[in-house]
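> Let me see the structure of the following:
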Amino acid sequence: MNLFHQILIPTDFSLAAWHAVQLGLRLIAPENSRLTLLHVFPSGPSERSGDLQLMEGLRKQMDDLCQTLERSQKKKIQPVILGGEVEGEVLKFIQANAFELIILGVNSNGVDNEPGSHISGIIAKANAPVMVMPNVINETHQVS
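Reported below is the predicted structural model:
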């Protein structure tokens, strides 16, 4: 199997995003590679101090997650936290970097696997292949 050297996984910390992370860990090459986890905190033009505190908490959570995964998986994982309009910030980040693969998790509150508008927009405008992980996974196809 060909492995990738640059993978992006936008995450909202949902179960579907966790499935995407697990798949990304299996698809990333063991050496000279980087898996990037990106979280976009939805914020408007005037960030309130509460938003900044929440973003700092998310940054620490993301750093801790990436460090834990790096230690257990022995792979380079880069955490990125941005603020702004989710789809637009994800697309700007994709355009500014040379990713070979983007893995998105469908987060529909566990109801179904219908991709939302963010996923549809990213698929339509991304400059790299996009893989979509289902939120609801059939037991015979579970990601481990």
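> C-alpha from now on. contacts and neighbour counts both.
OK.
> Number of residues surrounding residue 44?
Look at residue 44: counted by other C-alpha atoms under 10 Å, it has 11 neighbours.
> Residue 118 too?
Counted with other C-alpha under 10 Å, the neighbours of residue 118 add up to 16.
> Distance check, it against residue 87.
5 Å (C-alpha to C-alpha, to the nearest Å).
> now residue 95
Distance from residue 95 to residue 87, counting by C-alpha to C-alpha: 12 Å.
> Compare these two (neighbour count), which wins?
Higher neighbour count among residue 95 and residue 87: residue 87, with 17 against 14, using other C-alpha under 10 Å.
> was I right about the more buried one contacting residue 121?
Yes: between residue 87 and residue 121 there is a contact at 7.1 Å, judged by C-alpha atoms under 8 Å.
> another one to check against the first:
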Amino acid sequence: MKNILIPTDFSENAWNAIEYALRFFSKSSCNFYILHVNTSEVSRFQEQVSTNDDTIVSSVVKSPSKKLLQQTIKRIVKSPYLSDKHRFYPVMDNNYILNSIRKQVTEKKIDFIVMGTRGASGLNNLAVGSNTGNVITKVKCTTLVVPENAKYVSPKEIAFPTDFSFFYNVETLQPMADIIEANHAAVRALHINKKSTDLNEDQQKTKNF
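The predicted structure is shown next:
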């Protein structure tokens, strides 16, 4: 059973990432955790705590985000890509995005994070905000980034960019191996060398592995 975390800001880009994930993992038994991080409430809480105002507690509970998250789950249930292998769990957190995602990854033993992007600039404009670049580089979890308006096509060839300087253990490669097996896909290792030099001994060992 795979555990998949999908952060959402309730935008259409975020919804596209959800539908993409449903199709991408259609052959796998999965728990999908649909996470909305309410960063605005964190800022309000910090501002009001300094003035000893406890009314923030009730406003957090009554946040309209909870209703939007419930509506998202209902929309998923009506999706034509729904599978009986999938289970869905709404998660709300009043926190900073990076901290919240790290917490969910640890507590729920997340295998994949799926996130949507806006526009051609990629990592800097993700559906959950500008912190997503940090999620990809600073959260120890495999992350699938879905470009804006991307439509799912079963992968038949997977590019694996590498300079062979990092040794990939079995645990690191397992998520990609699962995707390859599920889709009967081929993998192509892509190495780009700016200079016409041979691989060093360590790089050659990694390549052979």
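> What does the superposition give as a TM-score?
The TM-score (TM-score structural alignment, normalised by the length of structure 1) is 0.75; 133 aligned residues with a C-alpha RMSD of 2.7 Å.
> What segments of structure 1 are helices?
For structure 1, the helices defined by DSSP state H cover 15-27, 49-73, 86-96, 117-125.
> Deepest in the core, which of those is it.
Among those, ranked by average contacts under mean count of other C-alpha atoms under 10 Å, first place goes to helix 15-27 (a mean of 20).
> corresponding residues in structure 2 for that one?
Under TM-score structural alignment, helix 15-27 of structure 1 corresponds to residues 12-24 of structure 2.
> chain center to that stretch, what's the gap?
Relative to its parent chain, stretch 12-24 of structure 2 has a centroid offset of 11 Å by C-alpha atoms, centre = their mean, to the nearest Å.
> Show me what it is in contact with.
Contact partners of stretch 12-24 of structure 2, identified using C-alpha atoms under 8 Å, 6 or more residues apart in numbering, comprise 6-8, 76, 79, 81-83, 114-118, 127-128, 146, 148-152, 154.
> how far apart are that stretch and its match in structure 1?
With the two structures superposed, stretch 12-24 of structure 2 lies on average 1.3 Å from its match in structure 1, counting by mean C-alpha distance after the TM-score superposition for structure 1.
> where do the strands sit along structure 2?
Taking DSSP state E as the test, the strands found in structure 2 are 2-7, 30-37, 86-93, 112-116, 142-146, 157-161, 186-190.
> So for residue 178 of structure 2, which of the ones you listed sits nearest?
Checking the strands of structure 2 against residue 178 of structure 2 by C-alpha to C-alpha gives strand 2-7 as the closest, at 10.7 Å.
> Check what contacts the closest one and list those residues.
Strand 2-7 of structure 2 is contacted from outside by 14, 17-18, 28-37, 104-105, 108-115, 128, using C-alpha under 8 Å, 6+ apart.
> now the angle from that strand to strand 112-116?
With axes from the mean of the first three to the mean of the last three C-alpha atoms, to 10 degrees as the basis, strand 2-7 of structure 2 and strand 112-116 are set at 30 degrees to each other.
> how about strand 2-7 of structure 2: buried residues?
Neighbour-count burial for strand 2-7 of structure 2 flags 3-7 (criterion: 16 or more other C-alpha atoms under 10 Å).
> Need the residues you listed in TSV (columns: distance to residue 208 of structure 2).
As requested, the buried residues of strand 2-7 of structure 2 are arranged in TSV below (distance: C-alpha to C-alpha, whole Å):
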residue	distance to residue 208 of structure 2
3	31
4	32
5	33
6	35
7	37
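> Closest one to residue 59 of structure 2 out of these, please.
Nearest to residue 59 of structure 2, judged by C-alpha to C-alpha, of the buried residues of strand 2-7 of structure 2 is residue 7 at 22.0 Å.
> Thanks a lot, see you next time.
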